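Asker: heads up, no residue letters with this:
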């Protein structure tokens, strides 16, 4: 399956990017690209493959957030719903919370085996994955990632609007949005009616 996928590798360390691209080819990716900015992202995107985006922890969080925002707001769903994976070496619980809040699909700690990396990458294909879009978040549902609701998530009581999009990535058909739930609480719905 990965032989019909492209991998875009984002890192502040060019040598790491090149080495990691070679590793991704060895686990089956068809094409790999080192991406440094939005222009190189535009050039590397494949219209005929699922585009995986791998980030190195060595990049600054501000740069990672900007790159992910560019991907998630892209005009084409095949890019917008690209699997976004962080490759991390040593990561604290607080850093993990921060990266989860950015909207990564997966966080893989290395060193790891090629088989493990291949398995984790394949999880992103042919399964229905739910994405949540709010005023300040776009990514997979991570509310129960740490096993219990955090204080921030306890505040979520359905009073703010959000979208839940169910997505399936197929290596032959591309990305398909199979369902959209657009939650508008009564206060927002009434405001919308008044505006009409």
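Answerer: That came through fine. Predicted model, so just to flag it, every value in this text is computed and none were measured. Numbers count the residues shown, from 1 in each chain.
Asker: going forward, measure contacts between C-alpha atoms and count neighbours the same way
Answerer: Fine.
Asker: tell me, how many neighbours does residue 47 end up with?
Answerer: Residue 47 is flanked by 12 other residues according to other C-alpha atoms under 10 Å.
Asker: also this one, for the comparison:
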């Protein structure tokens, strides 16, 4: 775990949850996976004092779904690319496929179900780095391409409309450059994202 844990040791994790049990749970998670800095979202002064090239935003499964969606929207609309393009990870309990897919539809970069071995969690977290990741932007969604984790043949009428504008972006996150958009393709047509 040392090699990959060192990558996360250069990253920060921000807990987007209430203080108390959810925060303590995310704190244990961040410590077990080797993040170099862990703070509550209300303590952003610590992030300014100790900047990290990549910030992971962690949400807790106990947070109500409406609050999860609102947090995702606020992060994805933030003006700074360091926040807007940051990995947003849901830490969940083991759940059924329907619940899992509802989290995918919200637009999380990854959903990690606990309990799980620390090394597997570190591996999943580091997949957010040094890879090209497809993001989709529409009038009402900005985030990872949700087709990457859905049931084959799934139909999503809510994501279809008459002709509309959407963009396909290639996002890359590295310790050297932070999160950046490598490529943007604008399209005017129907898309299921």
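Answerer: Arrived safely, thanks for sending. Everything numeric here is computed off the predicted structure, so don't read it as measured data.
Asker: could I get the TM-score for this pair?
Answerer: The TM-score (TM-score structural alignment, normalised by the length of structure 2) is 0.83; 182 aligned residues with a C-alpha RMSD of 2.4 Å.
Asker: how about the helices in structure 1?
Answerer: Secondary structure of structure 1 (DSSP state H): helices at 14-26, 38-44, 61-72, 77-80, 93-102, 114-122, 151-154, 186-195.
Asker: where's residue 4 of structure 1 relative to residue 20 of structure 1, distance?
Answerer: Remark: distance between residue 4 of structure 1 and residue 20 of structure 1 (C-alpha to C-alpha, to the nearest Å) = 18 Å.
Asker: again, but for residue 178 of structure 1
Answerer: Taken as C-alpha to C-alpha, the span from residue 178 of structure 1 to residue 20 of structure 1 is 33 Å.
Asker: more crowded one of those two?
Answerer: A side-by-side neighbour count of residue 178 of structure 1 and residue 20, using other C-alpha under 10 Å, places residue 20 first with 19 against 12.
Asker: wait, what's in contact with the more buried one?
Answerer: Contacts for residue 20 of structure 1 (C-alpha atoms under 8 Å, 6 or more residues apart in numbering) come out as residue 9.
Asker: for it, give its distance to residue 168 of structure 1.
Answerer: 26 Å.
Asker: cool, and residue 132 of structure 1?
Answerer: According to C-alpha to C-alpha, residue 132 of structure 1 stands 14 Å off from residue 168 of structure 1.
Asker: state the distance from the residue nearest to residue 94 of structure 2 when sequence neighbours are not counted to residue 120 of structure 2.
Answerer: By the measure of C-alpha to C-alpha, 6 or more residues apart in numbering, the closest residue to residue 94 of structure 2 outside its immediate chain neighbours is residue 113, 5.0 Å from it. Using C-alpha to C-alpha, one obtains 11 Å as the distance from residue 113 of structure 2 to residue 120 of structure 2.
Asker: go on, residue 76 of structure 2?
Answerer: Using C-alpha to C-alpha, residue 76 of structure 2 is found at 27 Å from residue 120 of structure 2.
Asker: ok, those two, which is more surrounded?
Answerer: Residue environment comparison for residue 76 of structure 2 versus residue 120 gives the larger neighbour count to residue 76, 20 against 13, counting by other C-alpha under 10 Å.
Asker: which residue lines up with the more buried one in structure 1?
Answerer: Using TM-score structural alignment to pair residues, one finds that residue 76 of structure 2 aligns to residue 72 in structure 1.
Asker: give the contact list for residue 13 of structure 2.
Answerer: Neighbours of residue 13 of structure 2 in contact, by C-alpha under 8 Å, 6+ apart: 30, 35, 37-39, 55-58.
Asker: so what corresponds to it in structure 1?
Answerer: Checking TM-score structural alignment: residue 13 of structure 2 goes with residue 7.
Asker: please apply the same query to residue 139 of structure 2.
Answerer: Applying TM-score structural alignment, one finds that residue 139 of structure 2 aligns to residue 135 in structure 1.
Asker: repeat that for residue 167 of structure 2.
Answerer: Residue 167 of structure 2 maps onto residue 163 in structure 1, by TM-score structural alignment.
Asker: and for the closest residue in space to its match that isn't next to it in sequence, the neighbour number?
Answerer: Of all residues beyond its chain neighbours, the one nearest residue 163 of structure 1 is residue 182 (4.5 Å), with distances taken as C-alpha to C-alpha, 6+ apart. Other residues within reach of residue 182 of structure 1, judged by other C-alpha under 10 Å, total 13.
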